[in-house]
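Enquirer: how would this look folded up:
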Amino acid sequence: MSLADLVSFLESTPASFSLAELMRGASRGGVRAAITRGEITRVLPDRYAASLHAESWAVRSHAAAMWGPDGCALTGAGALFDAGLLPLPPAVVDLRVPRWRHRPSAPWLRITSTTYVPPVVLTRPDGATLVDSALALVHAYGRAPERERAELVYRLTRSNLVDPEAVRLHLDSLPRARGRASLLRRCALAQDGVESYLEERGAEEILVGRGFESIVRQHRLRVRGELFRLDAYDAQTRTAVEFDGSEFHAEPAQRVRDIRRDATLATIGILTLRFGYGDVEQRPDWCRDMVRDTLEARRLST
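Expert: Okay, the predicted model is just below:
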């Protein structure tokens, strides 16, 4: 294989290679010349790739997994991306290692050192190892900004992509975990049917206390041949409560669907109370009073 053939191969293969692997196709001097010309890039110590791909998630994550010690595995948001659970790869590669002697690494690589041995480790087609999605969520949650944590959990649990119980089992075994208490709380809420940050606020700040004992969450109803799922529902008074976040209710077409759904539910006597993000965040007491007073009024009328 000529040096040109080697470079062509690397450009058609978004992965990383050791110097020994590169020297199977070219001399050490030839590899150095290709690096000098900018055709090959050193991604990590003894991990090289075509400069064309050197900054990609595929190459950086593969290089990290190959460079790390035995027992290492990709984790965090990147492992969730590799599992198809997040739409975009992160800028930082998170690598879980069983032991770590500090050594210089790249600014895009973050090490999580732990004595916890996960029961399951998966392998990508390129040979890189990664933890299971539940443990990846634990690490991603701990690194995520507070404003993003709730949606990170609920986007995965509401679609049954990650089992909250599996997350809890990992947390029970981990000696340390950032955000452990709030992640456990959100896993419990997810198991109780909560599917978004607004519903979380509703469960913890609004639909609590006297008068809400008969409320059920994420209740499914079939009306006129259509299946609807209600954020919260009181069957005794036929009252539905919806928490309308911008992600699912802001677009005109979505608002039209909401209006039509409310009209369909009204044909069997169901009243829908809707609360937007601003009121749920800034006036939870007012929201709670509105729901409680409505339930009491409808109980009196039946």
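Enquirer: Could you use CA atoms for every contact and neighbour count after this?
Expert: OK.
Enquirer: Centre-most residue in the protein?
Expert: In the chain, the centroid-proximal residue (Cα atoms, centre = their mean) is L152; its distance is 3.9 Å.
Enquirer: Thought G142 was touching that residue, still the case?
Expert: No - contact criterion Cα atoms under 8 Å: L152 and G142 do not qualify, at 10.8 Å.
Enquirer: which secondary structure elements does the strand or helix carrying A64 contact?
Expert: Assigned by DSSP states H and E, A64 belongs to helix 57-67. In terms of contacts (3 or more Cα pairs under 8 Å, 6 or more residues apart in numbering; DSSP states H and E), helix 57-67 is packed against strand 40-44, strand 47-50, strand 73-75, strand 93-97.
Enquirer: Which parts of this protein are helices?
Expert: Here the chain has its helices, by DSSP state H, at 3-11, 19-22, 28-36, 57-67, 76-82, 133-143, 146-157, 164-173, 180-191, 197-201, 246-249, 252-266, 277-282, 284-301.
Enquirer: tell me what the fifth one is packed against?
Expert: Under the contact criterion of 3+ Cα pairs under 8 Å, 6+ apart, the helices and strands touching helix 76-82 comprise strand 93-97, helix 133-143.
Enquirer: cutoff 6 Å now
Expert: helix 133-143 (3 or more Cα pairs under 6 Å, 6 or more residues apart in numbering; DSSP states H and E).
Enquirer: and the helix it packs on, which residues are buried?
Expert: Within helix 133-143, the residues that qualify as buried are S133, A134, L135, A136, L137, V138, H139, A140, Y141, G142, counting by 16 or more other Cα atoms under 10 Å.
Enquirer: and for comparison, fold this next one:
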Amino acid sequence: MDARIQALLVGGEGLVTRREMLRAAPAWTIQTARRAGRLIRLLPGVYGDATLIRDADVDLPTLARVERDVARRAALAYADGRGALSRLTALDVWGLRRQPPGESVYLDLPRGSGLRDRPHLVVAQRSGFAIAPPQVVTRGGLPVTRLDRTLVDCWPLLPPVDRSSLLIRAVNDRLTTPQRLAAALAEVPRMPDREALSGLLDRLGAGCRSPLEIWGHDHVFTGAGLPTFTRQARLRMGARTMYLDMFAEAERVNIELDGATSHGDPAEREIDLRRDALLASVGILVVRFTHRRLTAEPAQVRQETLAILANRSPRLMIK
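Expert: A predicted model of the protein is given here:
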């Protein structure tokens, strides 16, 4: 291979654009390197060192036969500074879902960029899109769409069973907020299953932080006779900060919903008991419902909750 092209490949960590090569060497050197099997074309105008090929399956697109990081850098080189990794690829960069082998690279560009889909590359052109904050941020040295818009754009692409858990995790990890997600959804007026996403954001906005809490909100803890619970109520006790699942402030009752796998560890159960005792010391009654009871006996759980709240009514307690 021509030494000039080799030097460009080393400097580009195995990648080089045709424009860069033509600035350094005549066009025939590119053809010679390709015929010799030393240089591969990954995308129009983007080439790589042939040693980058990892998958021997020649039926796959060339971009799918290199490591994912190489494929992403090649896609960005193809965009020539006008694109950012998006959708399922951005979700991987954000660390929320790893892209499985064979899944395409996703790239967002401004409308009118003139670039289109290629094998193993999905391009979306967006009106008003700019490769700059707040629409695009840099993670791991790569331009990527902001997380709230990424999650919204991924909603119709993900298996239904995975959708809610990813958004809940992002909110619980404080990577985004229900309000920012709702604002991102407003930017996308038409999308499949938009109503389901909107409903989930309503529940997250109300303070629900798990699928069980959402189920309880929809089927048990809202309606006639029930107060408006403060979800994830922040309580400071000395040097300790606690968050209460569902707090009825007037009655001083905190309802905790224990997931299907909760308290398998005796040590975790001991932590909960100590926490409950600490809350009792300031007059807060903790009521716990298991996943099994909540889902199998919703009417009974509702009646028990109403009875507990009635007995804790401020009027009764004053008497």
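Enquirer: Need the TM-score between these chains.
Expert: The TM-score (TM-score structural alignment, normalised by the length of the first structure) is 0.77; 295 aligned residues with a Cα RMSD of 3.8 Å.
Enquirer: related to what we said a few turns ago, I'd like to know which of the buried residues of helix 133-143 of the first structure is nearest to V93 of the first structure.
Expert: A140 (10.8 Å; Cα to Cα).
Enquirer: what residue of the second structure matches up with that closest one?
Expert: A140 of the first structure maps onto C154 of the second structure when the alignment is built from TM-score structural alignment.
Enquirer: returning to that earlier point: tell me which of the helices and strands packed on helix 57-67 of the first structure sits most buried.
Expert: Most buried of these by mean neighbour count (mean count of other Cα atoms under 10 Å) is strand 73-75; its value is a mean of 29.
Enquirer: Quick check: that strand compared with the second structure, mean distance?
Expert: Here the mean offset of strand 73-75 of the first structure against the second structure after fitting is 2.3 Å, by mean Cα distance after the TM-score superposition for the first structure.
Enquirer: So what touches that strand?
Expert: By Cα atoms under 6 Å, 6 or more residues apart in numbering, the list of residues contacting strand 73-75 of the first structure from outside reads D94, L95, R96, T129, L130, V131, A136.
Enquirer: Who are the contact partners of the counterpart of G78 of the first structure in the second structure?
Expert: Under the alignment (TM-score structural alignment), G78 of the first structure pairs with T89 of the second structure. By Cα under 6 Å, 6+ apart, T89 of the second structure lies in contact with V105, Y106.
Enquirer: Can you give me the buried ones in stretch 92-102 of the second structure?
Expert: For stretch 92-102 of the second structure, by 16+ other Cα under 10 Å, it's V93, W94, L96, Q99.
Enquirer: What count of nearby residues applies to the closest residue in space to the first one that isn't next to it in sequence?
Expert: In this case it means V93 of the second structure. Of all residues not flanking V93 of the second structure in the chain, R139 sits nearest, at 7.1 Å (Cα to Cα, 6 or more residues apart in numbering). Other residues near R139 of the second structure come to 13 when the count uses other Cα atoms under 10 Å.
Enquirer: Quick check: R139 of the second structure vs A7 of the second structure, distance?
Expert: From R139 of the second structure across to A7 of the second structure, the span is 27 Å (Cα to Cα, to the nearest Å).
Enquirer: L273 of the first structure - nearest residue in space that isn't next to it in sequence?
Expert: Leaving aside its chain neighbours, L273 of the first structure sits nearest to V241 (4.8 Å; criterion: Cα to Cα, 6+ apart).
Enquirer: got the contact list for that neighbour?
Expert: Neighbours of V241 of the first structure in contact, by Cα under 6 Å, 6+ apart: A232, T272, L273, R274.
Enquirer: so of the helices of the first structure, which one's packed in deepest?
Expert: Ranked by mean neighbours (mean count of other Cα under 10 Å), the helices of the first structure are led by helix 76-82, with a mean of 26.
Enquirer: thinking again about what came up before, which position in the second structure aligns with the residue nearest to L273 of the first structure?
Expert: For V241 of the first structure, the aligned residue in the second structure is I255 (criterion: TM-score structural alignment).
Enquirer: could you check the distance from its match over to A186 of the second structure?
Expert: From I255 of the second structure to A186 of the second structure the distance is 33 Å (Cα to Cα).
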